[in-house]
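> I need the structure of the sequence given here:
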Amino acid sequence: MTAPRLYFVAAEASGDLLAREVIEAVRARQPGAHISGIGGAEMASLGIESPLDIAPLSVLGLLEGLKAYGTVVKLADIAADAIVADAPDAVILVDSWGFMLRVAQRVRARAPHIKLVKLIGPQVWATRPGRAKTLAATVDHLLCMHEIEAPFYEPYGLKTTVIGNPALSRHQWGNGESFRITHGIPANAQVVLVLPGSRSSEIKRVAPALVEAARILKDSDPDRTIIMAPAASVAAQFAEAFPDVAEWATVSTNPAERYDAMAAADLSLACSGTVTSELAMQGTPMIVAYKTGWVTWSLARGLLYKKRHITLLNIVSDDQEIVPEFVQTQQKPELIAARALQWLTDPDALADQRAEQQIALSRMKEGDRDAAEIAAEVILEEAGA
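Predicted coordinates for the structure are as follows:
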C-alpha cells in the first residue's frame, strides 16, 4: 500500500496548533505519510512550508469579513491551486468556517476525487443551523467536538465523528514555578496573566480594555506581577499598539511558555476563545472579555446567536455564567478590574472559581482518547490508508 498523501489547511493560530497535533498523531500511525499544508508557526515547526501567509485571514466580525472578502477569495483560489497541484488523497480543513468553505468548494470543483475532511465544524448548535446543510453538501466527513453537534447533520447524511474538545486532550501541564524562576517573579508574588487574543481584530477591539484593566490592577498593588502573552501571530501588532507595556509588565511571546504562564497565574484576563478551555485545564481562574463590530453584534444577538453566553464553559453549564463575561458595552477596564480585585483579595473566591471551572470541564469531556488521535484515525481511513 502506498503511503497516504494528506494536505492540511489552517487559517488561524488555534487551527494551526490543532493541525500540528493531528499531524503528529498521523505520523505516529503512518511515519511514511506525505504531508503538505497551509498554516503558520505550529505547522512550520514540523517542517511543513506554507505556500501562503495566513495572517490576512484572521478577521473578526461581519464588516471586517466583508472588507477582507476579496482577499479571502483570492487566497482561497491560491490555496485550491496549491492543493490540487500536490494531488493529495485527502484535504483536512481546520476550523475557520468562511475560508475553509470556499477552499473546499474550489477543490471539489477542480478535483472531485479528493476526499475533504472538515476538522471542527461551525457552531450550528448556537447559531445558523443552516450551515449544517451547506457543509454536508461540500465535504465528505466532519470531525466535531461535541455530541450535541451530530444531530444537526444527520438529516443530510454527512459522516460525523465526535473527537471531543482538543483543548482537553492537551496533557502538557504547565510548570508555574519554572516560569516564575525564569522571569524573576518571587514565589509569593500575585500574578495576573493577560491573554489579549490571536487575531488582529482582537488586538484592536479587546486588548485595550484588558491591558488597561491590568494597569489598574498593577497600580493598586505595585508588587503584583502582570504577564502579557499575545499570540505569536499578533505579537508584533501588540508591541506596536502598546509600546510602553513592557515598562510595567512582563511580555511573553514564546509559545513554549504558554502553559507555564497559565500555571503561574493566580488569575487571567482573557479574550474569549479556545484559550478559556486551556486556562481551565491549568486550573487558572479567569475573566473573559470580547467585543466585535456593532453590525455583527446586532445581527448575532437579534437573529443568529441563540445562547446567553459566549464562553464554552458557561454554555455547557446550562448557559449560566460560571466565568464572568464582559462583552460589548460591558467591556470596560474599570468593570473588569473591579471583578478581578474582588477575587485577588479573596483566596476563597479564587478557590471557588477553580472548582466551578472544573465542574464545567467535566461536562465537556467526550471520552478518554485524545482528540488528535481520533482525528488521525478517521483522516487516514478517508485517505484510504
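
> From here on, just use CA atoms for contacts and neighbour counts.
OK.

> burial measure for the closest residue to residue 11 other than its chain neighbours, as a count.
Closest residue in space to residue 11, ignoring its immediate chain neighbours: residue 54 at 5.3 Å, by C-alpha to C-alpha, 6 or more residues apart in numbering. Using other C-alpha atoms under 10 Å, residue 54 has 20 neighbouring residues.

> for residue 54, what are its contacts?
By C-alpha atoms under 8 Å, 6 or more residues apart in numbering, residue 54 lies in contact with 10-12, 38-40.

> rerun at 7 Å
11-12, 39-40 (C-alpha atoms under 7 Å, 6 or more residues apart in numbering).

> distance of it from residue 241?
21 Å (C-alpha to C-alpha, to the nearest Å).

> Wasn't residue 317 part of a strand?
No. Counting by DSSP: H, G, I helix; E, B strand; the rest coil, residue 317 falls outside a strand, being coil.

> what about the nearest residue to it once chain neighbours are set aside, how many neighbours?
Leaving aside its chain neighbours, residue 317 sits nearest to residue 360 (5.9 Å; criterion: C-alpha to C-alpha, 6+ apart). Neighbours of residue 360 under the rule other C-alpha under 10 Å: 21.

> tell me which residues of the helix or strand hosting residue 360 are tucked away?
For residue 360, the host element (DSSP states H and E) is helix 347-364. Buried residues in helix 347-364, counted by 16 or more other C-alpha atoms under 10 Å: 350, 353-354, 356-358, 360-361, 364.

> and if you look at stretch 316-326?
Buried, per 16+ other C-alpha under 10 Å, within stretch 316-326: 316-317, 322-326.

> again, but for stretch 139-157
Of the residues in stretch 139-157, 139-146, 149-150, 152-153 count as buried by neighbour count, 16+ other C-alpha under 10 Å.

> which of the residues in stretch 46-64 are buried?
Judged by neighbour count using 16+ other C-alpha under 10 Å, the buried positions of stretch 46-64 are 48, 50, 54-55, 57-62.

> Among those, which pair sits farthest apart?
Greatest spacing in these, by C-alpha to C-alpha: 48 and 62 (31.5 Å).

> ok so, going back, mark which of the buried residues of stretch 139-157 are part of strands, please.
Judged by DSSP state E, the subset of those located in strands is 141-144.

> The residues you listed into CSV, with extra columns for distance to residue 72?
Below are these laid out as CSV (distance: C-alpha to C-alpha, whole Å):
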residue, distance to residue 72
141, 23
142, 22
143, 23
144, 24
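
> Please generate a structure for the following sequence too, so the two can be compared:
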Amino acid sequence: MHSKKKIFVIAGEISGDQLGATFLNNIKKSKKVELHGIGGSKLLKLGLIPIFNMDRISVMGLIEVIPKIPELLFLINFTIKKIIEINPDLIITIDSPGFNFRVLKKLNKIKPNLQNIHIVAPSVWAWKASRAKSISAYVNNLFVLFPFEKKYFIPHGIKTHFIGHPLVEIIKSNNNFSNNYKKKYISIFPGSRRFEIINHLELILGSISEVSTNHDYLVVAVENHISLIETIIKKYKLNKLIKIIPRSRKEEAINNSILAIAVSGTITLELALNKIPFFTVYKLNFLSYFFLKNLVFVKYITLVNIIFNKQIVPELIQKKFNKDNIKKYLFILLKKEKDYKYQLEKFKELENLLKNNNKLPSYLASNLIKKILEIRK
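Take a look at the predicted model:
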C-alpha cells in the first residue's frame, strides 16, 4: 500500500487561503494526500495541519512591516525547519511573495531537489520586473491567474501555466442585471487588516452620514475586527443605518447590494464577477505611499482596470480618497444609469478573460499538481 503524499502549503492571506482550498479540494478528496503548513479557515477545513497561525505573517505596507521584521525572520527559519522535518513531496506557496520567496530561496540551498509550485505570480508587470529572473533560481513551477502574465516568466526558464482565476468558478455567472436595481443595500468592504480599517472606514462613514439615500449599508468585517468596526460605527451614531456582516457571510452582502465601496484587493474582482458596480478606495501611510509611488509603474490598482488597461472602476487613492469624492461617486452610481450599466457590461466581458479555453481553474490546477507529484514517486 502506497503511503500518502505530503504537501506543505504556505498561504499568508485570506485570499491565498481561499485559492489554496479551491485548488487542493479535488486532490484532498482522493485521501491520498496529507496537508501541512500555514493557512486560514478554508485550508484548515480541508485538513491542513498548521505549524502556526496564518495571521502572524499577514502584513502589508513598507512601513507597517518594519516592527514585525524580527518575528518574520524567526518564522521564515522556523518554517524551513518544519519543512525539513516533515520532508514533503511538494511545496505549494500561494501569493505573499515577501515571506514565501525568502522561504523558497533559503530552502533551495538546503534541499535543491524539492519540487515547488508558486501560485499567483509576483506583479512584475507593476514593479521590479527583475524579479522574474531572480525567482527562476528557486521557483520550479508558476501558476498564473491572468493571461497576460506568462510572457514575463517563460523567457527565464520557469515552467509557467495560465490556469485562470478560481473566482470564475466560485462565483455563479449572473447576467440578469435588472434585479440589481431592486437591491436594498450598499456594501462597504473596509479591508481585512486592522490598519486598513482604521485608514478607510472612518472617512467612509463620515461621508455617508452626509448622504441622503433610500439604501441602508452593510459593512463586511473580518471576524477578529468586528469590535473595532462597532466602535467606529458608534462614533458616527450610525447604528440604525449600518449592519455588520461577518466576512464568512460576505456572499449574503454581495447578493443584496446595489453597489459597493471597496478597499483595493481581491474583493474588487469578486464584486466585478458578481456584477456589482463599485468604486475602489485606498490610503497608505504617507512614507509607504511615497516609496511605492516611485517603484510602481502601473496606472491602476484595481484588478479590473489593470486587466482592461483602462479605468472601468473609479479609484480614490491617497488625496483623492476624501469626503467629496466618496459622495460624488455614490451619487454617480446611484443616479447615473449610464455609468452603472457601463461597469456591468465590462464585468460581463471580464468573465471570459479569466478562463483558459473555458476550462475550470481548479481542474487545470489539480491536474498539474498531480503530474508534478508523480515526478517524485
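
> Identify the residue spatially nearest to residue 213 of the first structure, adjacent ones excluded.
Going by C-alpha to C-alpha, 6+ apart, residue 213 of the first structure has residue 333 as its nearest residue, at 4.4 Å.

> Give the equivalent position in the second structure for that neighbour.
Using TM-score structural alignment, the partner of residue 333 of the first structure in the second structure is residue 323.

> Just to check, its match is in contact with residue 208?
No. The pair residue 323 of the second structure / residue 208 is not scored as a contact, 8.5 Å apart, by C-alpha atoms under 7 Å.

> These two: who's more crowded?
residue 208 (18 against 15).

> What residue, apart from its backbone neighbours, is nearest the more buried one spatially?
Nearest residue to residue 208 of the second structure in three dimensions, chain neighbours excluded: residue 327, at 7.0 Å (C-alpha to C-alpha, 6+ apart).

> Assign the one you found to helix, strand or coil.
helix.

> Do I have it right that it meets residue 206?
No. Taking contacts as C-alpha under 7 Å, residue 327 of the second structure lies outside contact range of residue 206: 10.2 Å.

> any shared contact partners between these two?
Common neighbours of residue 327 of the second structure and residue 206 (C-alpha under 7 Å, 6+ apart) do not exist.

> on that earlier part again, export the contacts of residue 54 of the first structure to a markdown table and tack on secondary structure?
A markdown table is the format used below for the contacts of residue 54 of the first structure (three-state DSSP):
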| residue | secondary structure |
| --- | --- |
| 11 | coil |
| 12 | coil |
| 39 | coil |
| 40 | coil |
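
> Going by distance to residue 371 of the first structure, which of the residues you listed wins?
residue 12 (18.6 Å).

> Tell me which residues touch the closest residue to that closest one other than its chain neighbours, please.
Nearest residue to residue 12 of the first structure in three dimensions, chain neighbours excluded: residue 58, at 6.0 Å (C-alpha to C-alpha, 6+ apart). Contacts for residue 58 of the first structure (C-alpha under 7 Å, 6+ apart) come out as 12, 199-200.

> Mind doing that once more with 10 Å?
Contacts here follow C-alpha atoms under 10 Å, 6 or more residues apart in numbering; on that basis residue 58 of the first structure touches 11-13, 64-65, 68, 96, 198-202, 233-234.

> just to revisit the earlier point, in the superposition, what's the average offset of the helix or strand that the helix holding residue 360 of the first structure is followed by relative to the second structure?
Heading C-terminal from helix 347-364 of the first structure, the first helix or strand you meet, by DSSP H and E, is helix 371-382. Its aligned residues in the second structure lie a mean 2.0 Å from helix 371-382 of the first structure after superposition (mean C-alpha distance after the TM-score superposition for the first structure).

> So the residue nearest to residue 11 of the first structure versus residue 178 of the first structure, what's the distance?
For residue 54 of the first structure, the distance to residue 178 of the first structure - C-alpha to C-alpha - is 33 Å.

> How about residue 185 of the second structure, nearest residue that isn't a chain neighbour?
In space, residue 185 of the second structure is closest to residue 257, 4.6 Å off (C-alpha to C-alpha, 6+ apart).

> counterpart of that neighbour in the first structure?
Using TM-score structural alignment, residue 257 of the second structure sits opposite residue 265 in the first structure.

> Its match contacts residue 227, correct?
Yes. The pair residue 265 of the first structure / residue 227 is scored as a contact, 8.4 Å apart, by C-alpha atoms under 10 Å.

> any common contacting residues for these two?
Residues touching both residue 265 of the first structure and residue 227 by C-alpha under 10 Å, 6+ apart: 191-194.

> Inside strands: which ones of those?
Under the assignment DSSP E, these contribute 191-194 to strands.

> Mind telling me what residue 39 of the second structure corresponds to in the first structure?
So residue 39 of the second structure corresponds to residue 39, using TM-score structural alignment.

> if I pick the residue lying closest to its match once chain neighbours are set aside, what's in contact with it?
Distance criterion C-alpha to C-alpha, 6+ apart; nearest residue to residue 39 of the first structure, sequence neighbours excluded, is residue 10 at 4.8 Å. Contact analysis of residue 10 of the first structure by C-alpha under 10 Å, 6+ apart lists 16-20, 37-40, 42-43, 50, 54, 57, 92-96, 99-100, 119.

> Give me the helices and strands touching the strand or helix carrying residue 28 of the second structure, please.
For residue 28 of the second structure, the element it lies in under DSSP H and E is helix 14-29. With contacts taken as 3 or more C-alpha pairs under 10 Å, 6 or more residues apart in numbering; DSSP states H and E, helix 14-29 of the second structure sits against strand 5-11, strand 33-38, helix 41-45, strand 90-94, strand 116-119, helix 167-170, helix 266-273, helix 361-374.

> Strands of the stretch 151-300 of the first structure, start to end?
For the stretch 151-300 of the first structure, the strands defined by DSSP state E, counting those that start in this stretch cover 159-162, 191-195, 225-228, 250-251, 267-271, 286-290.

> could I get those strands as CSV with distance to residue 344 of the first structure?
Listed next are the strands of the stretch 151-300 of the first structure as CSV, based on distance: least, C-alpha to C-alpha, whole Å:
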stretch, distance to residue 344 of the first structure
strand 159-162, 38
strand 191-195, 9
strand 225-228, 12
strand 250-251, 19
strand 267-271, 8
strand 286-290, 11
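
> Any idea which of those gets closest to residue 168 of the first structure?
strand 159-162 (13.5 Å).

> Can you provide the mean distance from the closest one to its aligned counterpart in the second structure?
With mean C-alpha distance after the TM-score superposition for the first structure, strand 159-162 of the first structure averages 0.9 Å from its match.

> For the helices and strands packed on helix 14-29 of the second structure, could you give me a markdown table that also reports distance to residue 79 of the second structure?
Converted to a markdown table, these look like this (distance: least, C-alpha to C-alpha, whole Å):
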| stretch | distance to residue 79 of the second structure |
| --- | --- |
| strand 5-11 | 9 |
| strand 33-38 | 8 |
| helix 41-45 | 17 |
| strand 90-94 | 12 |
| strand 116-119 | 15 |
| helix 167-170 | 29 |
| helix 266-273 | 26 |
| helix 361-374 | 21 |
